[in-house]
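Novice: what follows is a predicted structure for the sequence shown.
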Amino acid sequence: MKQKLLGFLIIWVCLILSIYTPVMGRFVVEKNSLRVTSPDSIKDTYECAIGNFGVPQYGGTLVGTVLYPKSDQKACKDYKEVDLNFKSKPGGLPTFLLVDRGDCYFTLKAWNAQKAGAAAVLVSDDKLEPLITMDTPEEENASAEYLQNITIPSALISKSLGDSIKKALANGDMVNINLDWREALPHPDERVEYEFWTNSNDECGPKCDSQIEFVKNFKGAAQILEQKGYTQFTPHYITWYCPEAFVLSRQCKSQCINHGRYCAPDPEQDFSTGYDGKDVVVQNLRQVCLHKVASESGKPWLWWDYVTDFSIRCPMKDKKYTKECADQVIKSLSVDLKKIDACIGDPEADVENPVLKAEQDAQIGKGSRGDVTILPTLVINDRQYRGKLDKGAVLRAICSGFQETTEPAVCLSDGIETNECLENNGGCWQDKAANATACKDTFRGRVCECPVVQGVKFVGDGYTHCEASGHLRCEINNGGCWKQTKDGKTFSACSEEHSTGCKCPPGFKGDGVQTCEDVDECRENSVCQCADCKCKNTWGSYDCSCGGNLLYMREHDTCISQSGKSSVGWNFVWVIFLGLATTGVAGYALYKYRIRRYMDSEIRAIMAQYMPLDNQGESQNHVAHADI
């Protein structure tokens, strides 16, 4: 036990010495603007510190009204216990919950505020001091399940501003605030440069799990951005050195390489089992070298593939966190393994490793960027990102680093979600039945723009009105028009013959959207007007009938006798029948007569050839003799 405590004491001393070496480095508190728009007594622009959890709205703004709870003012308990709810009413501004610092972790305050319906949490400092960064808890509390579920932004404000807001609220004033992150990150040009300070250790608990999950989720977007030249990405790894007095100790030997120059903590925090800190340092170095070699071949984005595949194929828990497993992953990506091994060098040599030396130098803050002391940390355009390590939140932050109007298409996609559309649909038009909304989230704020749903374009102002237009519009919630079925009949006010609008069908009257009422044609229209006609109204139409033995002719609006029509019909049929019969008989007689005449003529002609008349025979004989 004493040996274990001594080991961790050495780790702590090494960490302190590596951070607070005599250089001009420092930790920088990242801030955004807070503008009080009312009341006039405190109307001004203030600074607030961005919390290192939740989802800051980088590049955008969020407007809300402040509420200071009557009980549990430090937000350390679930507000359900005191029956408080801070969800804004429809049409109202989102609620910013003001709470006091103290008694519990910042993250728990934010979680309780979020569950109670707040859109953001403002933590008022409890003493007069410079603003600090609110971070996530360490050690045993770091495993709390709610940490990764905080989605509202948070900010620490000064005690003086907190007191002023409380005083204004006590006087009955409404305090409205605009949280502004548009200048929280620089956005100078068309390319964003960002760094990810991480660790290859996968046995450090929730933080390591979140890092691995983030890399897996963000890989696709990161590779697209880099392949198209929108971003320049660089991975970094934190190491520290072991003081010379402890270099030969067992603890330093198990946690450091290159004679105590580059160290990492033991993954299991137990020097007697599992992997050592030096194994982590070597794997960190391998990942840096892979990025270096892949960049030289023009494919720096392969780092994302390697880190993702290595975490899946070579985890510590399966005892595969080895060079052999790493080499297999590298070969599968067709990266030059020999160049990577040369970059790593000899971990046992008592010399500086140029790659890890550069990593330690990069850790020290320069210019506006402070020291990197928190893992994991993203640095975007030389400014440290604060907030949840989440694909959507990080992508939004990166997109805010582009000069306005130069953002790539991915920054305008559905992949970036903000709370502006989650609260009251951002004040935009919405049709829940059609699953359609005009609220579109971008990293610079919400836009009310009529959508395209299933290929059907909606048109309108986007705020109060959007309606389906064009072909097939009636298939999307019936085009937003009236439709009803009754007595087995269905009528609709939507027609594909018209590109927009709703019109009640014939037989109905109304606005076509909410209502279409049946028209009583028997009263309002000139139908069934003949003397013997009777009119009966039906839903969407009408029926006319005639009394007695009469039949109604709708096209002529008249009644005729059913029997008369039948008699005339049969007499006409008999006349036609007799006429046809007479014509047939006459034709047959004529046919027989002409046939007989023709046959008689043919017979006479034949007989004339073989049975000539007497005078004809004599004449023929005379001629014949003369020829002889």
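Specialist: Arrived safely.
Novice: going by C-alpha atoms from here, please, whenever you check contacts or count neighbours.
Specialist: Will do.
Novice: how about the strands in the stretch 51-200 of the chain?
Specialist: For the stretch 51-200 of the chain, the strands defined by DSSP state E, counting those that start in this stretch occupy 61-67, 95-100, 120-124, 154-157, 176-180, 192-198.
Novice: same check on the stretch 501-628 of the chain?
Specialist: Here the stretch 501-628 of the chain has its strands, by DSSP E, counting those that start in this stretch, at 508-509, 517-518, 533-538, 541-546, 550-553, 558-561.
Novice: tell me which other helices or strands the fifth one touches.
Specialist: Counting contacts by 3 or more CA pairs under 8 Å, 6 or more residues apart in numbering; DSSP states H and E, the secondary-structure elements packed against strand 550-553 are strand 541-546, strand 558-561.
Novice: quick one: list the elements packing against the longest one.
Specialist: To tie it back to what came earlier, the one meant is strand 541-546. Under the contact criterion of 3+ CA pairs under 8 Å, 6+ apart, strand 541-546 touches helix 521-524, strand 533-538, strand 550-553.
Novice: put this next to the first one:
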Amino acid sequence: MGVSKTSKATIFLGFLWLNLFQSVVGRFVVEKNSLRVVSPDDIKGTYDSAIGNFGIPQYGGSLPGTVVYPKENRKGCRNFEDSGTSFKSKSGAMPTFVLVDRGDCFFALKVWNAQNAGAAAVLVADDVDERLITMDSPEADGSSAKYIENITIPSALIEKSFAEKLKKAVSAGEMVNVNLDWREAVPHPDDRVEYELWTSSNDECGFKCDMLMKYVKDFKGAAQILEKGGYTQFTPHYITWYCPQAFTVSKQCKSQCINHGRYCAPDPEQDFSSGYEGKDVVVENLRQLCVFKVANETNKPWVWWDYVTDFQIRCPMKEKKYNKECADAVIKSLGLDSRKIEKCMGDPNADEDNPVLKEEQDAQIGKGTRGDVTILPTLVVNNRQYRGKLEKGAVLKAICAGFEETTEPAVCLSDDVETNECLDNNGGCWIDKAANITACKDTFRGRVCECPVVDGVQFKGDGYSSCTASGRGRCKLNNGGCWHDSRDGHTFSACVDNEEGKCSCPPGFKGDGVKSCEDIDECREKKACQCPECSCKNTWGSYECSCSGELLYIRDHDTCISKRAREVKSAWAAVWAILIGLAMAGGGAYLVYKYRLRSYMDSEIRAIMAQYMPLDSQNEVQNHVNEDHA
């Protein structure tokens, strides 16, 4: 039976880790804090404890408490509340430190269960006599990811011999009061803190990658304030591995390494047959290192935070945008010199050392009090590895603990961190200077690039390189971002006031409607004045046609007609109008004549008839006269 591709990837990763382990074994330094026993007197004193790499240690401070060793669930692998156990302190009492035994489950799960039951801190008793180790968080699966990110209490591993003394005192009914002290966990020699973050551009490694990405976004604002004020000196680092000489020509090595196996990163999906390759991660890590170097040369090292956060947002692996093209767009938006960055990166196919990545591999080796970097991500403050959750407040406490007494900046003495990143290069966001409209929005956690709403009109786009007005009324705002121009008293615009928000060149023009609309030469393209007698003249946005000789141009029919033909037609129309008028006048006169003639004849006939016979009206008159004479 053959070995699956995923299994091959896992085997090869084992080789990489073996190389790393062989090169750093014996140089791992455990970061410690002191645990001081206040009572009982027979075990009073100061002991070492190893800071857990999760939760929130109280760097720069201390925490007193009373030790409790549970009678049940002593390894803390089950929920304490299921058995009715509570570690919540009563009013006025000291916080409770729960002592649990090592074994059977993850360190982080023990701490999570104790936290849910009300513990203020957790001490884990080692089960073998050995040097202290760092309690790291597990590779999170679906279940562990739910609690690892929500652990907020500190924890520490203590030696087996010391743990036995604590258990004996608690079992004897004595009150065991202790004090966890982180005040010297970070040295503070001067008024500036040097810190570094060992990170990776890989965003598909699960919970730890998600945690790292969130931390970088959240901490960016505080980091830039500290850097701009000269309070800190920050340096990003990237872990790389090398491929064993015997495997440099293998398919696995070629897909995960650059510079002929010198610098490697694990395959993001741990599957060589699909998705992104390890060498893609190495190249982007190298690019981010060069972004920092180029930004540092311009005295703006804090721009690294802008690039990394923007790259996470704009170029994720899940959307298949994790590539050079997307990276170049981010670099351009931040005003960085892409040519210098490319020169810094060098040739990834060259069979020689890359100076930038070689320096990174050398820096992984521990120096002085700092051990080798083997955990990713790792934060180092004043040459001491930070232990605890990568969370803004917790990290800020650790950094502030690195300042010499009374030299802390104001950011260490307040809960808020306020800065207007939009004032510098508009935060790398889209801006329309003509209309004074920007996508940059300043927030507590740093600036975000979101297309705005202006006078009820919503702008749409990615917020970084483009924002376009959409919907009704958009043409009132700088022509909706569309082309417009005015000449000779005529104004044209490509903005169409509709919901689609598209730009379309008006009739008589052609182009994309956004950057340009060019006049169409209707005469040259034979779109007008096609009749034989026509003469065409192009104008801006239109055209003019004329006809030769005594001809007139009819635009609707694109034709020429004779002026005389129009005059003859007009003369005949006048003649017909006169004739019709005369006819109507004659007809009217005839009717009047006929009416008057008939009236005259009627009166004549009545007069003749009256001579021969009396009419009724005449008799009436005669009778009336006789009556008057009587």
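Specialist: Arrived safely. In this text the structure is predicted, and so the values were computed from the model without any measurement.
Novice: okay if I get the strands of the stretch 51-200 of structure 1 as JSON lines plus mean neighbour count and distance to residue 562 of structure 1?
Specialist: Output for the strands of the stretch 51-200 of structure 1, formatted as JSON lines (neighbours: other CA atoms under 10 Å; distance: least, CA to CA, whole Å):
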{"stretch": "strand 61-67", "mean neighbour count": "21", "distance to residue 562 of structure 1": "79"}
{"stretch": "strand 95-100", "mean neighbour count": "26", "distance to residue 562 of structure 1": "78"}
{"stretch": "strand 120-124", "mean neighbour count": "27", "distance to residue 562 of structure 1": "82"}
{"stretch": "strand 154-157", "mean neighbour count": "28", "distance to residue 562 of structure 1": "87"}
{"stretch": "strand 176-180", "mean neighbour count": "22", "distance to residue 562 of structure 1": "82"}
{"stretch": "strand 192-198", "mean neighbour count": "20", "distance to residue 562 of structure 1": "89"}
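Novice: ok, which of those comes nearest residue 326 of structure 1?
Specialist: The closest of these to residue 326 of structure 1 is strand 192-198. By CA to CA, the value is 17.6 Å.
Novice: mean per-residue distance, the helix or strand just after the closest one versus structure 2.
Specialist: Under the assignment DSSP states H and E, the closest C-terminal helix or strand after strand 192-198 of structure 1 is helix 206-227. Aligned to structure 2 and superposed, helix 206-227 of structure 1 gives a mean residue distance of 0.3 Å (mean CA distance after the TM-score superposition for structure 1).
Novice: after helix 206-227 of structure 1, which helix or strand is next?
Specialist: By DSSP H and E, the next helix or strand past helix 206-227 of structure 1 is strand 231-237.
Novice: just how off-centre is that next one within its chain?
Specialist: Here strand 231-237 of structure 1 shows a centroid-to-chain-centroid distance of 26 Å under the convention CA atoms, centre = their mean, to the nearest Å.
Novice: mean deviation of that strand from structure 2?
Specialist: By mean CA distance after the TM-score superposition for structure 1, the fitted strand 231-237 of structure 1 averages 0.2 Å away from its aligned residues in structure 2.
Novice: on that earlier part again, of the strands of the stretch 51-200 of structure 1, which is nearest residue 134 of structure 1?
Specialist: Comparing the strands of the stretch 51-200 of structure 1 by CA to CA, strand 154-157 comes nearest, at 7.2 Å.
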